[in-house]
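Trainee: Quick one, structure for this:
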Amino acid sequence: MNTVKQSAAATEWLARFDRVASVLPQARRGELRQELAEHWDALIAESTSEEELAAAVARLGDPADIVAAEGLPPVSPARSRAALGLLLLPLTGLLYLAPALPPGPPSVALVVLASLVVLAMVLRAEATAGTRALGVLGALAPLLAGLGGILDRVFQAGHLGTHEPAGPGRELQYVWASDSWVVGLGQPAMLLLGLGLPVLAGLRLRRPETPGDTRLFLGRLALLLTPAVGLAAALLLSGARLGTSVGTLLDGPLLVVALVCGAALLAAGGLLLVRPGIVLATKVLVAAAVVAAPVGVVLLAQHETRFAGVVQDAGAEPPPDAMRAQAVPDSVLAPAPAWVPADQGVRRGLGLLFVVALPLVATWRVGGRVR
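Mentor: Down below sits the predicted model:
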């Protein structure tokens, strides 16, 4: 039989075994679990007290050690093909991500087809839950990042302008635009997601896996991805609100996608909060990073108001340089939620702290504080 007599210790131990044994071939995994279940039945039958059972469990050891003693299985052909597909996938992503005009329908169809084929290969390959999640992200990354790159070029092409009187026949002209820092960091973030994730997933699929903790891997992966995903999301959300017709059309869908991505990252990062072996101070830092990241995205998604020149009558004298250097009046500042700081530098600093610094520090602390 493959059932174990009622015991909380047995149930927990075998559940742990099931998680770490996913790297073994299915036939050997079932055979080994049958042997361990029978061994647990014998332990429970022979133990007359909880103390004796605890001592027997200690002698049995960690399930990860038992799985590791089986040796690492060779990488299956299906897994090797999936790894190769992921490593080659960024070549099609270059059609999206190159600084050129948006690609036409044939190029878009090629990228979509390649991503779907590689995604199917990843789903067919045997892998742990964490590795499979990384593979799925890698298969979809060039498609999503490339679409984001196209949208960013479309959004930034149209700025919403406003005017302020500057004397007889003259008006100062201003535009609302995405923060130059967010543009400068968000575009490389999309490039990193589109090209880096498939390579990372492909390299992980190419090598045999050692038994590990899925919660730990997914949590650290979420923290590591937060800076790139957060910067890209802030850039796209900011661009969608610049007043272009495309931005108005996609404002709602982009917000929904950003919320779904945020929820997934928060859930994966939250796995670290319930994992044993992480000290309390590190869990507090992880919780701060998980909660603060969405706030940081909102801060970075705000606009800045830039001076764009002077509207003047034909033949009039050009304005003095001092006019170009004057401060932007409050009357033309880009609107923002009431709780967002008015100063652009404060918004930028807090946003980068919440989206970039905190998740990376939390990742480092988790790596060094797991017992």
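Trainee: going forward, measure contacts and count neighbours with C-alpha atoms only.
Mentor: OK.
Trainee: Which residue ranges of the protein form helices?
Mentor: Applying DSSP state H to the chain gives helices spanning 8-20, 26-46, 50-60, 63-69, 77-97, 105-124, 129-156, 180-206, 214-240, 245-270, 280-300, 321-325, 344-352, 358-368.
Trainee: Tell me which of those helices sits nearest to Phe307.
Mentor: Checking the helices of the chain against Phe307 by Cα to Cα gives helix 321-325 as the closest, at 7.4 Å.
Trainee: Please generate a structure for the following sequence too, so the two can be compared:
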Amino acid sequence: MNAVTHKTAAKWLERFDRAAVALPQPRRDELRQELAEHLEAVIESGEDPDTAVERLGDPAEIVAAEGLPPVSPARARAARGLLLLPLTGLLYLTPALPPGPLNMLVILAASFTVLGLVLRAEASASTRTLGVLGALAPPLAGLGGILDKVFQAGGLMTQEPGRAYQYALGTDSWVIALGQLAMLLLGLGLPVLAGLRLRRQETPVDTRAFLGALALVLTPAAGLAAALLLSGSRLGTSVGTMVEVPLLITALACAAVLLAAGVMLLAHRGLSLLTKVLVAAAILTAPVGVALLAEHEVQPGGVSWDAGTPPTEVPRDVPDDRTLPLGLGLLLVIALPLAAADRVHRAEKDEVRNSR
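Mentor: Down below sits the predicted model:
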């Protein structure tokens, strides 16, 4: 039996792997091999592995004795690019600069340049994933803002004998406000978060748990933005008719990513049953919440008559009170995913604390 197959030694080496993520890969592999060989020699000599592991001590202290290397130049360049990337938001936030092909071309060029820097940076899988999302967020947020402005310009005219009704189709005002805020958070906040993470040294983290929790944390912003755009695509504009199917496919792809992240979390052994139930509930109900928020409302925008007196009856197209669907949608899209992410984060902190 060697150190890899022995339960106590294997668990200690897993703790070392998490703690040594900040070390350069050649030195990390060399040090791990030395420690594994030492544990194998102890096991073969008949000494109690628990005693040997206790004598080695905390893996984090062994890593600290190596000295943490400075952030690599490639990683520093990627961090600077991510921190400067939100400046492109001026191209779709400033009213004096109407969104157009030239603006989007500049945003895309900046984002893909930063994306190349992130892919070349020396970072763990979790940090690199966050960097990629941060690099791609600004053009997606800019495109979403452009589509939202186009969608809200829609209208509908219905005619009856002797009169013509003109209705303004509009997304619920709360969904508009929250959806636009979500696009700002994605386009401006996510690159900054990724840049700050690249600027500092790696900390021991379970990659699967980090990516799963990240998907849950991003669900509110992505869900609100998707609900706003899906609602706007049905407001009667030609652009909305053209992009409704691509938007739906994009929303389904986001749901698939969330489902994959949830599967990773549900397969994680360090999470309690209650945490896994909360994660499963958040994953399965988030698309339902987006669908509830994406229902647009129809309001009378004005009435013109060929003759006679203006009508006093409210058109039948005006829906009933949507307070309950709106509240339930916000609960499923915002509150539940964030609660699940918090549970996962707490469980990971407890696991790291108990492993020391």
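Trainee: Overlay the chains and give the TM-score.
Mentor: After superposition, the two chains reach a TM-score of 0.87 (TM-score structural alignment, normalised by the length of the second structure), with 347 aligned residues with a Cα RMSD of 2.7 Å.
Trainee: what's the closest of the helices of the first structure to Leu172 of the first structure?
Mentor: Between Leu172 of the first structure and the helices of the first structure, the tightest spacing by Cα to Cα is seen for helix 321-325, at 8.7 Å.
Trainee: That closest one - contacts with which helices or strands?
Mentor: Using 3 or more Cα pairs under 8 Å, 6 or more residues apart in numbering; DSSP states H and E as the contact test, no helix or strand touches helix 321-325 of the first structure.
Trainee: contact partners of that helix?
Mentor: Phe307, Gly309 (Cα atoms under 8 Å, 6 or more residues apart in numbering).
Trainee: and if we set it to 10 Å?
Mentor: Ala166, Leu172, Phe307, Ala308, Gly309, Val310 (Cα atoms under 10 Å, 6 or more residues apart in numbering).
Trainee: wait, what's in contact with the closest residue to the third one other than its chain neighbours?
Mentor: Closest residue to Phe307 of the first structure apart from its sequence neighbours, by Cα to Cα, 6 or more residues apart in numbering: Tyr174 at 4.6 Å. With contact taken as Cα under 10 Å, 6+ apart, Tyr174 of the first structure is in contact with 159-164, 305-310, 328, 332-333.
Trainee: for Gly302 of the second structure, same thing?
Mentor: Met157, Ala164, Tyr165, Gln166, Tyr167, Ala168.
Trainee: try 8 Å this time
Mentor: By Cα under 8 Å, 6+ apart, the contact set of Gly302 of the second structure is Tyr165, Gln166, Tyr167, Ala168.
Trainee: Residue in the first structure paired with it?
Mentor: Per TM-score structural alignment, the equivalent position to Gly302 of the second structure in the first structure is Gly309.
Trainee: so stretch 201-211 of the first structure aligns onto which residues of the second structure?
Mentor: Stretch 201-211 of the first structure corresponds to residues 194-204 of the second structure when matched by TM-score structural alignment.
Trainee: so which of the helices of the first structure gets nearest Ala314 of the first structure?
Mentor: Using Cα to Cα, the helices of the first structure put helix 321-325 closest to Ala314 of the first structure, at 18.3 Å.
Trainee: from the chain's centre, how far out does that closest one sit?
Mentor: In terms of Cα atoms, centre = their mean, to the nearest Å, the centre of helix 321-325 of the first structure is found 43 Å from the chain centre.
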